[in-house]
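**Q** after the sequence you'll find the predicted model.
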Amino acid sequence: MRAFLNLALLLALVPSLLALSPRLKAERPGPVVLVVDAESVREEARVRGKSLLEVLQDYRAQGVMGVAFPEHFLKDWVDLGVLRYRPGSELREAGLPARRGWYYVKGEAWLLALLEKAYALPTHRLGDWLGFPLDVQAFPAFYPLEEMQEAKEAGFYVVARPINHRLRRLDPALPVVPKEADAVVFAGLEALGHPYRLEEAKALVHAPVALIEGTPQPGLQAFREKGILRLFSLRYEWQLTLSPKEAADKYVLAARERGHQLLYLRPYPYPEDTQVFLGRIQEGLKASGIALGTPRPRDFALSPLRHAAWVGVLAGLGLLALGLPVYGPLVAFALLLLALGYAGSQAGALLAALVFPVLGFLGPRNGLWMWLRTLGYALAGAVFLSALGSTPATVLGLTPFKGVSLTLLVPPLLVAYSFLEKDFKQALTRLFQHPLRLGEVALAGLALLLLALALLRRGNDAPVVPELELKLRSLLQDIMVRPRFKEVFGHALFPLALFLPWPRWVRNGLLFLAALGVASILNTFSHFHTPLPISFFRVVNGAILGLFLGLLGVILVRRLRAWWLG
């Protein structure tokens, strides 16, 4: 039966690999465009006594081909001197028949004409003054349209950043999204028109929409048909804590390893730092083979061959049922119900992530063959997971993978469960009656601590990441596709567990911890927004580096043991 299931697994791998072809074509890196924030450049233009376009031309020589125009608030026009803003009470004191509790603006005619139709509010004309019944200083108030047009005519890639507001009118006659825009990046924490007017907003958007790394914007999915671009930016306060080279490396890494196409930049306070910053980005992109140019939305059609991966997943589930010593079929059925009930359409992908890290631990403990078997099953599971879970929405990052924590928690627990004997009642009785030793308590506590650490550290914004590891990450990503430390750690434990004369409970403990690293392989591939080749080389580099460190650890432990025993 096991031979039949393994054969079915191998046969399912071929169509599953072919099903990944559309995704691989869509994930080719580049082209990317460097986009500078117009408002961050405006002050520099004033200091240098130049127009915004003249300063942008200087940035073009440094590789910046795009400019983003955040939509102004009404108070921004007041600060620029384009509008004057007065409460109605002040105008009444000046002898004008202004309405009590109203607010009035006065200024350039083109802007007043737009503002008169901009909000779902009554208005009051008082000569050159335009009145509103609410304080509208923090209301969205369009763009410097002349500057946008000049930038477009000069050949820049123009990005519009509209602001959502419940009282703004989404009228096609208004420049909510100007025709010059090549892309749209919603300002704030929600998409234009969210939550109840998304259909109206979609009619105004004629360009691809950007998904901002680390900034969920409810309603963004509604604009999927417009095309989605991935955008990376650093919060400016954090950027200023980094050197120009450190910040540049993060932009290059985003383009190379996470498929970002819009690199949204803000200059440093000193031009010398900005020059180093932009130069480093260009050097890094060139070294990575990523071209500068006009980005295009990435989309792909799902291959019908992907359904063959279900055969591989169910075969793996069958192997798990046969390999677990106690209630294997019942445990496998429970996992199937968990995946179907929790993950829905992603059930197959989640099931692959829960099952395949465990399969290699169920066979004989025959040294490095066990490590190779475990790695092979994990990579097979990664193929099935990717084939079933890769959709345009998950690859773009619009739909996250359901069950990320489960992929790190369940497989090690299943590995620990596999250590039970068939006569588990007697084994548990012996365990209950085992005399407790301080060393065993310490090792058990260490194992639980490492398990908790693995869960707390998942994701880019993990709350527990030592400073030393951050420095090692930076060093490794400069010379290779950086492996995940959990995987390096897990692979290193295999030689230590299998080549040294440990008591059985110590060997089992080490293999349990090694299972954390193997589970991390599937967790790596569950980050669908990371290009497949990057995930693959991350896993391979982790396996090679971990095995090398593990073999080195075996030599050191043997020499230490020989010294201790005299």
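**A** The structure has been received and is ready for your questions.

**Q** switch to C-alpha atoms for all contacts and neighbour counts from now on
**A** Will do.

**Q** and the strands in the protein, which stretches?
**A** Along the chain, counting by DSSP state E, strands occupy 33-37, 64-70, 83-87, 103-107, 124-126, 129-132, 157-161, 183-184, 209-212, 228-233, 262-265.

**Q** alright, now check it against this:
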Amino acid sequence: MTKFKYNRLLIVCIIIGLIAAIGVNIQRNSVEKANMTVDLAIDYEDMVKLAQLEGIPVEEVLSQAKQAGISSLAVYETTFEKLNKNGKAMAIAGSSVLENYYSGTLSDPAWRTLVQQGTIKADEVYVVGHDKQTYTEVKEDLFRRLGKERVNVLDLGNQEILAVKANYTELLKMNLGMPTDEMKAVNDAGFYVLARPSNYKNVTDDDINAVFDRLKDFKISEIVFSGSETLGGLHNTERTIELMKERDITLGMIEHVTQLQFYPQDGLYDIARGLDYKVARLYTIPKDEQPKLKMDVAVERWANTDEERNIRIDLMHIYEKPEGDMSLLATNMKYISDTKAKLESKGFIIGPASHFEPFFGNTILQVIMLLGICSACVLYISLVYPSLSNKKQYILLAICFVITAVPVLIGKGSTIRIMAALAAANVFPAIGMISQLDVIRRNRLIGKLKFGPLLLKAVKAIVCASVVSMMGAMFLSGILSDVEFFLEMSIFRGIKLTFVLPIILVAIAFMQRFDIFGDNLLTPPAFKEQAKRILNMTVSVKALVGFLIAMIVAVIFIGRSGHTAGVPVPGIELKIRAFLEQAFYARPRSKEIFIGHPAFIIMIMAWYRKWPAAIFFILSIVATIGQGSMVETFAHMRTPVFMSLMRGFDGALWGAVIGCVVMGALYLWQYIASSTDRSKSLNE
């Protein structure tokens, strides 16, 4: 029987690296704990709409929203669509003016005079102001957006109007700058303004100055840019950064609908870095989805979102249909107050969004972690190729370490760190599984173990394997710990591979230790021979169908990871998830608690009860899924490290409990079956 040796020097290097990784993760946890203030925000326009739907003053709705827990109101740039409704200014198509003139319905003599003079053009738009401040702001912004050659000032008796060369329909939708009247109303009601400015075409520093001049007299919680560009776009963000830093304003970054990184806006990352990461992640439940959610489900989503994805701006929308016997106003106030209470119960503070400190891992600690990861990679190779001498292992370690450490030391190691994280995520779960395969391989007993000793061995094995896997999680989390990963400006891109590669690594090691076909279990043929035997197997239709089913399961298994595959989640699983979210601090992953960890327990039983080698192999592969998933959880760097740790712990604990219950049921079934067989033999 081939003996596989665990190089002690490599293990020492892994432990040294682990100490550095744990130290970095403790620092990371402190940074995350200091970022616990959530801005509970809602659109000012939604508040106005709610007041109109209920037929009550806007001031009363704002007062109740303040009491319910809203801290900021989002104010967007004004448009003629809004102005035409509130009556403070109006855009009139020239064709409409002419139509009224020739139909005899244009009674105003000043307008009639302009038509008679030929001043009114059918293809122009005419802007009339009924509120002096609003008209002044609209006029200023039209000149900035369209230029003086397209905007002319006309006299309409004792009143000034604007003649604009523009398409009427498009002009109605055009952004016209931040409305000071709305921002004043927001501040007067006791809220902060969450400002939503847009960019200008061919934007200049003067345009940017004008935006911030509008904002200067108001309390601003955050700026969240509207549209596909930030203010300044790709090429002129310096002035935006300068003014935001000068006024100590936080940048809001809108999470993408896939929950992966952000809604694309030109210049977004430049501003974030220029502000030294004074940034808050924003999430909003899509308007077309919210009506489908019951209020308690929506409230739970906000809590989970803020906890698990580092969201610090919750931009809410109103419900437009009342719930139960409540009025529409009461429904929405309950929605807000319940959300606030839920967040506070989770330890969050409500107010202008907090942000991460510009944390970047210590370079020396990163290099030490690289030493540990390189050592683990070499250790895995030695466990697959036992003929690799210690000298060759040390040479391989030195080469790997130098190649990875030098770029990090000179400040060019971003890609290296991601590759190291990928290695840790795959190698450590594999080593954890292999180590326990080696343990049971050395301790196979001739007689069958009773249930108690068998259960203890299974629990001990899963604990040991999970500890090794968690070491990989610490390395992954530690090596990637910096503010760009916390904010998801940078992401770990190996998640799909992490679901598959540990299985491959364990399968290779398994065939070096065991004969899958069970002919000579502890002295298997060479890996190449087993591989050839698999490829040359005669396959029945039944086996082919089973293989196709397994492939479909595998595709779903991989496709369900992340947020981009579009594989639907069954309703029953959603209910199970909801239960787990309520029952645990952090919901354990289904593939761990219901699949991987129970399979690990049964794998130990399969070995000591001498089940067929093929079943033992399949259970080993399924058990690897659970170990790999524990580490992969930490690849979502936006999730606080303590939450990921608790998710892995709960999954391993309760997955082992489920596995032990299943083991007990199988043991009982075997005992009853064997008793029945003995009774039959005696009767015969």
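**A** Yep, that arrived. This one's a predicted model, so the numbers in the text were calculated from it and none came from an experiment.

**Q** returning to what we had before: adding distance to residue 360 of the first structure and mean neighbour count, write the strands of the first structure out as JSON lines.
**A** Below are the strands of the first structure laid out as JSON lines (distance: least, CA to CA, whole Å; neighbours: other CA atoms under 10 Å):
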{"stretch": "strand 33-37", "distance to residue 360 of the first structure": "44", "mean neighbour count": "22"}
{"stretch": "strand 64-70", "distance to residue 360 of the first structure": "50", "mean neighbour count": "24"}
{"stretch": "strand 83-87", "distance to residue 360 of the first structure": "70", "mean neighbour count": "18"}
{"stretch": "strand 103-107", "distance to residue 360 of the first structure": "72", "mean neighbour count": "22"}
{"stretch": "strand 124-126", "distance to residue 360 of the first structure": "76", "mean neighbour count": "15"}
{"stretch": "strand 129-132", "distance to residue 360 of the first structure": "70", "mean neighbour count": "21"}
{"stretch": "strand 157-161", "distance to residue 360 of the first structure": "50", "mean neighbour count": "25"}
{"stretch": "strand 183-184", "distance to residue 360 of the first structure": "47", "mean neighbour count": "25"}
{"stretch": "strand 209-212", "distance to residue 360 of the first structure": "38", "mean neighbour count": "24"}
{"stretch": "strand 228-233", "distance to residue 360 of the first structure": "37", "mean neighbour count": "23"}
{"stretch": "strand 262-265", "distance to residue 360 of the first structure": "41", "mean neighbour count": "24"}
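
**Q** which stretch among these comes nearest residue 142 of the first structure?
**A** For the strands of the first structure, proximity to residue 142 of the first structure was assessed by CA to CA; strand 64-70 is nearest, at 8.8 Å.

**Q** what span of the second structure is the closest one aligned with?
**A** Under TM-score structural alignment, strand 64-70 of the first structure corresponds to residues 70-76 of the second structure.

**Q** wait, which of the strands of the first structure is closest to residue 378 of the first structure?
**A** Closest approach to residue 378 of the first structure among those is made by strand 228-233 (29.0 Å; CA to CA).

**Q** how big's the offset between the closest one and the second structure?
**A** Aligned to the second structure and superposed, strand 228-233 of the first structure gives a mean residue distance of 1.5 Å (mean CA distance after the TM-score superposition for the first structure).

**Q** read off where that strand ends up in the second structure.
**A** Using TM-score structural alignment, the residues of the second structure aligned to strand 228-233 of the first structure are 279-284.

**Q** what does that stretch contact?
**A** For stretch 279-284 of the second structure, contacts defined as CA atoms under 8 Å, 6 or more residues apart in numbering pick out 250-255, 272, 310-317, 353-356, 487.

**Q** for residue 302 of the second structure, give me its contacts.
**A** Remark: with contacts taken as CA under 8 Å, 6+ apart, residue 302 of the second structure is in contact with 314, 339, 343.

**Q** at 10 Å instead, please
**A** 283-285, 308, 311, 314-316, 339-340, 342-343 (CA atoms under 10 Å, 6 or more residues apart in numbering).

**Q** many thanks, have a good one.
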